[in-house]
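Pasted the sequence and its predicted model underneath.
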Amino acid sequence: MKLFGTDGVRGTANRDLTPELAVALGRAAARVLVPHGGTVIIGRDTRESGPMLEGALAAGFAASGADVLLAGVIPTPAISFLIKDEHAALGAVISASHNPPADNGIKFFDSAGMKLPVAQERAIEDAFDHPPQGLRVGRIEPLEAAATRYAAFLTGTIESEEVDLSGTRIVVDCAYGATGEIAPRVLRHFNAEVIELHTAPDGSRINQECGSTHLDPLRAAVLEHNADLGIAFDGDGDRVLLVGPDGKVIDGDRMMGIAALHMQRAGAFTPPIVVATVMSNLGLERRLRDEGIELVRTPVGDRYVAWEMHSRGARLGGEQSGHIIFSDHSPTGDGILTAVKLLEIAHLRRTSLPELAEEIPLFPQILRNVAVDDPTALASHPTVTAAVSQESARLGDRGRILVRPSGTQPLVRVMVEAIAPELCAEVADRLTAAIE
């Protein structure tokens, strides 16, 4: 049975992702990953289906002899931290990240706090229909002070004791999700003036016209309150985007660039590698190259970034969408951690994040989605590959093209970067026509 997609098991709650499926998934995961018992930590975001699926998943684990600690509503990266802090064998998060409220999902983290490799996901699928064996039933208990412990971890990642954000006005948009209580608390710890936006834990509105996928409310609030910075998280808190006082977005590429240049100039960037996906901007790659830093690219997906970072010993990586990994502190993307580390860099550099972002010039970029019946076949069709080769030759070193099938929808995704917006549009138009 095929269960896992690009980021765990996802679907519409109570239709695709039912309590019965969650019980069986917990049972199978325990059978494969903790066959001799052990502790599993479960966290969730604010979705209305979360408690239902939490109870079912916990029951599945307990039925296979695993002990379960319930962390409650908490950001996804907090589970990665708590696994190591509790010396747990496994973690699970019930969330559909930036997806709409009706969706939900289940993803797993190993004892090192990293997402599971594909081979382990396939093993769970193979064990899905096996009934529990043995008489032992695990305990299910709340994990006390989980949010407080995670907040203390975040504030402890700041290495300079002199970081003080007094006089800095920050608007925080938490997308009605899992960061709503912790993110403002952490920022106020450093004396920032925090204006809260969509911080109530409302699973019926999670990610709806707010958060990192809908930045207009944050832009408006930054301008209205004359704020120095806007910070937007997605529903489960593993990604973040920033907005400057002029409303301009600081995306994941620029955040990685800011961090990489700071670490390189501080003489602490060994190895001098940033791991990003094929979507990251050519401008970032060239700016890093000018500073002696290599950009290594992976397929789209934060877990591919994390695995490549681990294999290379890299300390920084991420995605354009705002999943940023500071591996000195966490093996997974963490929105609050990223925001805090960037604010620390700006403080140490005695400037603002928007000013630091200007040091990372990006190429104009166009993204097009073309609806097709068979994305994989069409993306590799001779007509399409010939068009890509022809347009790439025309661009030369003036830009870059990426055509790939979507991993989740019947779409071919077309990305074009070029030195001028007009050139981007022309190339994208010709490629779209070739696909259609």
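Now that the structure is in, tell me what you want to look at.

rest of the way, CA atoms for contacts and neighbours
Fine.

separation between the most centrally placed residue in the chain and Leu241?
Residue closest to the mean C-alpha point of the chain, counted by C-alpha atoms, centre = their mean, is His323 at 3.6 Å. Distance, His323 to Leu241, using C-alpha to C-alpha, to the nearest Å: 9 Å.

before we go on, here's another structure to hold up against the first:
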Amino acid sequence: MTLMVSVSGVRGIVGDSLNPDVIGRWVRALAAILPPGPVVIGRDSRTTGEALSAAATAFFVASGRDVHDVGLVPTPTVQLAVELWHAAGGIILSASHNPGQWNALKFVDHGGSFLSPERFQELVAAHEQNSSPWSEARGYGGMQRRHEEALDAHCAAVLQGLDVARIREAKLKVALECGHGAGGTLLPRVAAELGVDLHVRHEEPNGQLLPNPEPTLGTLTKISEEIGPGYAFLAMTDPDADRCGFAIPGTEFLGEEWTLPLVVAHRLSQAKGPVVTNLSTSTRLDVTAERHGVSLHRTPVGEAHVVAGLRELGGLIGGEGNGGVIDPRVHLGRDAAVALAVLCEAEATQVGGLRGLAASFPTRIMVKEKLPISENEGKGWEGPLESKLGPAEDRRDGLRWSFPDGFLHVRASNTEPIVRVVAEAETESVARDRIMGARDALENS
């Protein structure tokens, strides 16, 4: 399996395309482009994470950098630590939703956000040159462990700005699926601070990930059936806890695509400002932005692109439809703990709670499909699609067509050797027809 290199990070199968030699070269490249100062390293719960994190630490130290090791924590905890501790940058060992045999390096710039596309190209150039000098013995950096300090700081940041008193008064009962991922280190403590009666599944972050670790519609449906009614809502994190799926058990309001629209609708009821999301996110956001008289801006898929849009526009709220909420009040990065906390506030303060808020949206059904694609096929699929479906309206990230009730978006994944096909419509049959049209064009090209 070839190493996957994109603005989303460097991903591979451990022992195959990803090994300590590969990690060392990328770490030295990052050390070369970051400003002076210490770096932060953290990891998710994958069983390979501790060893690979130790390798990354060694290469940073040998490059003359001091390392703050925050250990097993959510991805956004590392990002926030870089920002709060004024570090030069950092690395997160996490392959997010990929299966357990995978791992990855995610690169954090000074300021706490992932590398922008432009900064990532600087990193790639430094990696190709492979000329970063080793430090002399007296110039070696040191290492300091700051696990609890990082989690405490993250929890405090999430709580600021929330109506904690109202949430505590509501005495919410919430279910949370951590999937043995990094979310178990933080989200239960956030819920405890909010006075939430939390039923946690698979809390221990032991790396024994669920067979389907993504908070997708299918997984959330299955968990909702298992836990039954009696909860205000169900939340589910992915392995590194930057995404949060949502469900109200026993209703049609479930799926990762519900999280961001509900959070955005709640925030726009409190304040006004631009909303930023990606090209694959539900048009429910268009609806709520129009209702509140604010602008909605779409970017290519990827946290770095959405963050760049939020920075440029001074956005109020943003994120991605896979359950990734970005609240600039906390930090510019997707954060499952933020999503959980804001959903609790919405349940406690909105008329009718989250159920009433969800019911106010028009019906939108989204269907997603993954089509395997070889490296040779990776660049040749766009022409056949446009020949069959007509010219795309947006070509910034694959091809996207808009419709009155939704869209069709086809793009090559940054994290897997696949093409992602996403369709939304008022009915499932129409959404599947759109998927089928794209699939036929791809398979017959």
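On my side now, so go ahead. All figures in this text were calculated on a predicted structure; none of them were measured in a lab.

And the TM-score between them?
Remark: TM-score between the superposed chains equals 0.89 [TM-score structural alignment, normalised by the length of structure 1]; 427 aligned residues with a C-alpha RMSD of 2.7 Å.

Spatially nearest residue to Glu391 of structure 1 (excluding sequence neighbours)?
Nearest residue to Glu391 of structure 1, sequence neighbours excluded (C-alpha to C-alpha, 6 or more residues apart in numbering): Val427, at 6.7 Å.

Now do that neighbour against Glu417 of structure 1, distance only.
Counting by C-alpha to C-alpha, the separation of Val427 of structure 1 from Glu417 of structure 1 is 9 Å.

So between the two, which is more surrounded?
Glu417 (26 against 22; other C-alpha atoms under 10 Å).

That one pairs with which position in structure 2?
Residue correspondence to structure 2 (TM-score structural alignment): Glu417 of structure 1 is matched to Glu424.

who's in contact with that match?
Glu424 of structure 2 is in contact with 282-283, 364-367, 405-408, 431, counting by C-alpha atoms under 8 Å, 6 or more residues apart in numbering.

And for it, nearest residue in space, chain neighbours not counted?
Nearest residue to Glu424 of structure 2, sequence neighbours excluded (C-alpha to C-alpha, 6+ apart): Met366, at 4.2 Å.

can you check Ala271 of structure 2 too?
Leu316 (7.9 Å).

That neighbour: neighbour count?
With neighbours defined by other C-alpha under 10 Å, the count for Leu316 of structure 2 comes to 21.

Next one: it from Pro213 of structure 2, what distance?
Taken as C-alpha to C-alpha, the span from Leu316 of structure 2 to Pro213 of structure 2 is 30 Å.

what does Pro404 of structure 2 give?
According to C-alpha to C-alpha, Pro404 of structure 2 and Pro213 of structure 2 sit 33 Å apart.

And those two? Which one has more around it.
More neighbours surround Pro213 than the other of Pro404 of structure 2 and Pro213, with 22 against 8 (other C-alpha under 10 Å).

what secondary structure does the more buried one sit in?
With DSSP: H, G, I helix; E, B strand; the rest coil as the basis, Pro213 of structure 2 sits in coil.

right, and it touches Pro239 too?
Yes. The pair Pro213 of structure 2 / Pro239 is scored as a contact, 6.6 Å apart, by C-alpha atoms under 8 Å.

Find residues that contact each of these two.
Shared contacts of Pro213 of structure 2 and Pro239, defined by C-alpha under 8 Å, 6+ apart, are found at 97, 179.

got the residue ranges for the helices in the stretch 101-250 of structure 1?
For the stretch 101-250 of structure 1, the helices defined by DSSP state H, counting those that start in this stretch cover 118-126, 146-156, 182-189, 216-224.

Please convert these to TSV, extending it with distance to Arg44 of structure 1.
Listed next are these as TSV, based on distance: least, C-alpha to C-alpha, whole Å:
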stretch	distance to Arg44 of structure 1
helix 118-126	20
helix 146-156	12
helix 182-189	14
helix 216-224	24
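
Let me have those in a markdown table, adding distance to Ser392 of structure 1 and mean neighbour count as columns.
What follows is these, written out as a markdown table (distance: least, C-alpha to C-alpha, whole Å; neighbours: other C-alpha atoms under 10 Å):
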| stretch | distance to Ser392 of structure 1 | mean neighbour count |
| --- | --- | --- |
| helix 118-126 | 33 | 16 |
| helix 146-156 | 44 | 17 |
| helix 182-189 | 43 | 20 |
| helix 216-224 | 34 | 18 |
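
and of those, who's closest to Val68 of structure 1?
helix 146-156 (13.8 Å; C-alpha to C-alpha).

which one in structure 2 is aligned with Met309 of structure 1?
Residue correspondence to structure 2 (TM-score structural alignment): Met309 of structure 1 is matched to Leu310.

was I right about that match contacting Gly318?
Yes. Between Leu310 of structure 2 and Gly318 there is a contact under C-alpha under 8 Å: 7.1 Å.

quick one: which of these two has more around it?
More crowded of Leu310 of structure 2 and Gly318, by other C-alpha under 10 Å: Gly318, with 32 against 24.

was I right about that one contacting Val306?
Yes. The pair Gly318 of structure 2 / Val306 is scored as a contact, 7.2 Å apart, by C-alpha under 8 Å.

so what's in contact with those two at the same time?
276-277.

re the thing from before, mutual contacts of Leu310 and Gly318 of structure 2, please.
Joint contacts of Leu310 of structure 2 and Gly318 (C-alpha under 8 Å, 6+ apart) are 275-276.

just the strands in the stretch 251-400 of structure 2 please.
Counting by DSSP state E, counting those that start in this stretch, the segments of the stretch 251-400 of structure 2 that form strands are 254-255, 275-278, 296-299, 317-320, 324-326, 365-372, 399-403.
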